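In: Below are the sequence and a predicted model; questions follow.
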Amino acid sequence: MADPIIISASPHIHSARTSKKVMYDVVIALIPAFLVSLYVFGYSAMILTSIAVISCLLFEFLIQKYILKTKVTISDGSALITGILLAFNLPAGLPIWMIIVGSLVAIGVAKLSFGGLGFNIFNPALVGRVFLLVSFPVQMTMWPTAVENNTVIADAVTGATPLGIIKEGLQFGETMTSLSAKIPSNMDMLLGITGGSLGEMSAIALLIGGLYLIIRKVISWHIPVILLATIAIMTSIFWLVNSEQFANPIIHILSGGAILGTFYMATDLVTSPMTKKGMVIFAIGIGIITVVIRLFGAYPEGISFAILIMNAFVPLINKYFKPRRFGSKIKAKIV
């Protein structure tokens, strides 16, 4: 009897590598950005990341072993990635109990309630982040801006991210010219000398990790390139129409969670489309929603919401953009 065909949930790895190896490649890719966050925020970044990772691993172990009574899968690396990405979406100095709550929502609600890795519809780390943002908006928008003697400044201010400064300033009648002195330079945002969450610290560090993932063929270039291009094109149009009321595209690309979301969460193998055409539609949708929220919504940042919204459309995208069946006939063109 021939070997049976085994049908399993995503991620579907088309190589000799296992999903576990893929997960640890993502961990390696995030190391440069993590080192920058340690430089900027000191030990607070280490505490935040450690609590998030330990909480995610612990909740996955406890829920699988004692509630679901299924095989424990904490060694596959997915809970580790969720913990790191959740930490990268949080401000340094966030109360420990909030980090633990966010980890519980990410693992218990967004991942295991759907059946675990391969069955979750939404990116778990983003679900945890958005839950905390909606539930505790004040604490989630208190951004420490510097580190003194390896201690995060306690009196962090709300809206200290570049996008937050721009959003608030424009609402009070300021122009981009007057705001230019208040926001970090493009070089500062590129290197990581700015305010925000752990994952907003260094665009160049995140880009290095993203390039590593593309070279290793962990992710495809389609989603990152199309998504960033969509954001750049849309924001360029508004900026060219009125440069005093809209930030230039470079600010939108380098600030906020654009790079982090583009390379590390929108490309999630489980919650992104299977085909190249589907990836293009998915990326364009995220880019459009992100820009609309940033320019016209209540929040200065929008990529987290955009990714989750498009995650919900992935089953529909996969339905209409299916890969060609093996052995199917291709109609020959008559010349």
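Out: That came through, no problem.

In: switch to C-alpha atoms for all contacts and neighbour counts from now on
Out: OK.

In: contacting residues for the residue nearest the centre of the chain?
Out: Central residue of the chain (C-alpha atoms, centre = their mean): G261, 2.9 Å from the mean position. Applying C-alpha atoms under 8 Å, 6 or more residues apart in numbering, we find G261 in contact with 303-304, 307.

In: What are the contacting residues of the longest helix belonging to the chain?
Out: Counting residues, the longest helix found in the chain (DSSP state H) is helix 19-41. With C-alpha under 8 Å, 6+ apart as the test, helix 19-41 has contacts from 11, 13, 44-46, 75-78, 81, 92, 144, 146-147, 150-152, 192-193, 198-199, 201-202, 205-206, 208-210, 212-213, 218, 264.

In: Can you select the buried ones among these for me in PyMOL?
Out: Selecting the buried subset of those in PyMOL, with 16 or more other C-alpha atoms under 10 Å as the burial test, is done by:
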select buried, resi 11+44+45+46+76+77+78+81+92+144+146+147+152+192+193+198+199+201+202+205+206+209+210+212+213+218+264
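
In: So which of the contacts of helix 19-41 are in helices?
Out: 44-46, 78, 81, 205-206, 208-210, 212-213.

In: take the one below as the second:
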Amino acid sequence: MLDSPLLASPHAHAPVSISRTMGLVLLALLPATLLGLWQFGWPAILLFAATLSAALLFEALALILGGKPLRPTLMDGSALLTGWLLVMTLPPWAPWWIGVLGAFIAIIVGKQVFGGLGQNLFNPAMVARVVLLVSFPLEMTQWVGPQPLFFEQTPGLSAGLAISLDGLAAPWDAMSGASILGQVDLILQQGGDLAAATPELFAPLRALLGGIPGSLGETSALLLLLGGLFLIRKGVIDWVIPVAVLLGVAVPASLLHLIDPARFAGPLLHLLAGATLLTAFFIATDPVTSPVSRLGQAVFGAGIGLLIYLIRTFGAYPEGAAFAILLMNAATPMIDHYIKPRIFGRDRRGRPLPVAGDTAQERQR
């Protein structure tokens, strides 16, 4: 008999363990996260701490109630990564309870209800993000521009605590506004010309370096891109899904922008603003909720990118990343059914490959 219980798959028999994989993803997220925390100050730091603490707490409670061992699961980093990804998609000055409630939805509803790590059909962080957005639209759409730590007009620790407890109230509510994508939507609703407004609204260099309003995951496109390339270099993720997501956004954005630049924003805005890069490298690449074959992953990623663009451009929400992820998560079983990886020794249809020197008459015997 084994002294330790056998947990659900995946089982690691090599240096690439679950905890090492999660650790590398967290390491790749760290630079963009640190910049975001510095850019948005104490309210963001408190929200970050509350969300991650709640994710670990709810994971521990679920394990205790389910009679499962605490240490292996809590130490593998999956709950920490779920909370981390969730808070990267939240408004940085959202009240603390948004992060705690989101952690509950992600860990309990999005993950543990399905059986825990490796069993969930949908990305847990995106389940929480969508539920929060639909249930609390005001708190989930109050964005602020960068308010770096220790600057004169930035809230200190006591003011940051007040914002975290009570939400955006006077005088800090005057700093809130729409994200870049929200401003694009507002311009179109007012009948404005995007081609004329974009140069003042969106500066690619500022988006690369983290100088635009948005969530923690929309701070520095450059740091998110470098983090994603680091994961590809380390073999944690493959390049297929990120490239497919980016092309799924860029191709329709380029085509429609060429047709009518006054109505449709260019591809750079869609790639560098919003959660496109965070989605492409850190969320869509979740191995549990994405297809198995490379062709299936390409279809999956392209579908996410296309849905992101369509929801942003024609939908009711200025950001469509979370909805796109959940819709393609739901399509993953169908993609895996119709696009299967070729089994060694068999063709794409599953028939055995002919053996060298084997004749048709011998095979019929």
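Out: Yep, it's here. Being a predicted model, the structure only gives us computed values, none of them experimental.

In: ok, back up a step: what about the aligned partner of the residue nearest to the centre of structure 1 in structure 2, distance to A316 of structure 2?
Out: Counting by TM-score structural alignment, G261 of structure 1 lines up with T279 in structure 2. Distance, T279 of structure 2 to A316 of structure 2, by C-alpha to C-alpha, to the nearest Å: 20 Å.

In: before we move on, the earlier item: okay, the longest helix of structure 1 sits on what stretch of structure 2?
Out: Counting by TM-score structural alignment, helix 19-41 of structure 1 pairs with residues 18-40 of structure 2.

In: next one: stretch 303-321 of structure 1
Out: With TM-score structural alignment as the criterion, stretch 303-321 of structure 1 aligns to 321-339.

In: what ranges do the helices span in the stretch 51-200 of structure 2?
Out: According to DSSP state H, counting those that start in this stretch, the stretch 51-200 of structure 2 carries its helices in the segments 70-75, 78-88, 96-104, 124-135, 157-166, 180-189, 194-201.

In: Average offset of the second one relative to structure 1?
Out: Between helix 78-88 of structure 2 and the corresponding residues of structure 1, superposition yields a mean separation of 0.5 Å, by mean C-alpha distance after the TM-score superposition for structure 1.

In: any idea how far stretch 192-200 of structure 1 is from the chain center?
Out: Centroid separation for stretch 192-200 of structure 1 versus its chain: 14 Å, with C-alpha atoms, centre = their mean, to the nearest Å.

In: To clarify, my last question referred to stretch 40-58 of structure 1.
Out: The answer for stretch 40-58 of structure 1 is 17 Å, by C-alpha atoms, centre = their mean.

In: cool, and stretch 162-177 of structure 2?
Out: 26 Å.

In: neighbouring contacts of that stretch?
Out: Residues contacting stretch 162-177 of structure 2 (C-alpha under 8 Å, 6+ apart): 43, 46-47, 93-96, 139, 142-145.

In: likewise stretch 89-106 of structure 1?
Out: So stretch 89-106 of structure 1 is in contact with 41, 44-45, 48, 51-52, 55-56, 59, 82-83, 86-87, 124-129, 131-132, 139-144, 152, 196-199, 257, going by C-alpha under 8 Å, 6+ apart.

In: cutoff 6 Å now
Out: 44-45, 52, 55-56, 124-125, 127-128, 143, 197, 199 (C-alpha atoms under 6 Å, 6 or more residues apart in numbering).

In: I'd like those laid out as a markdown table, including distance to S236 of structure 1.
Out: Shown next, in a markdown table, are the contacts of stretch 89-106 of structure 1 (distance: C-alpha to C-alpha, whole Å):
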| residue | distance to S236 of structure 1 |
| --- | --- |
| S44 | 36 |
| A45 | 34 |
| A52 | 37 |
| S55 | 41 |
| C56 | 39 |
| P124 | 32 |
| A125 | 30 |
| V127 | 30 |
| G128 | 32 |
| W143 | 28 |
| S197 | 25 |
| G199 | 24 |
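
In: and I259 of structure 1, what element?
Out: Using DSSP states H and E, I259 of structure 1 sits within helix 258-260.

In: so after that helix, what's the next helix or strand?
Out: Per DSSP H and E, helix 258-260 of structure 1 leads on to helix 276-296 as the next helix or strand towards the C-terminus.

In: Against which helices or strands is the strand or helix carrying F313 of structure 1 packed?
Out: F313 of structure 1 belongs to helix 303-320 when assigned by DSSP H and E. When contacts are defined as 3 or more C-alpha pairs under 6 Å, 6 or more residues apart in numbering; DSSP states H and E, helix 303-320 of structure 1 packs onto helix 276-296.

In: The helix it packs on vs structure 2, average offset?
Out: Relative to structure 2, helix 276-296 of structure 1 is 0.8 Å off (mean C-alpha distance after the TM-score superposition for structure 1).

In: Please consider this matter closed, and thank you.
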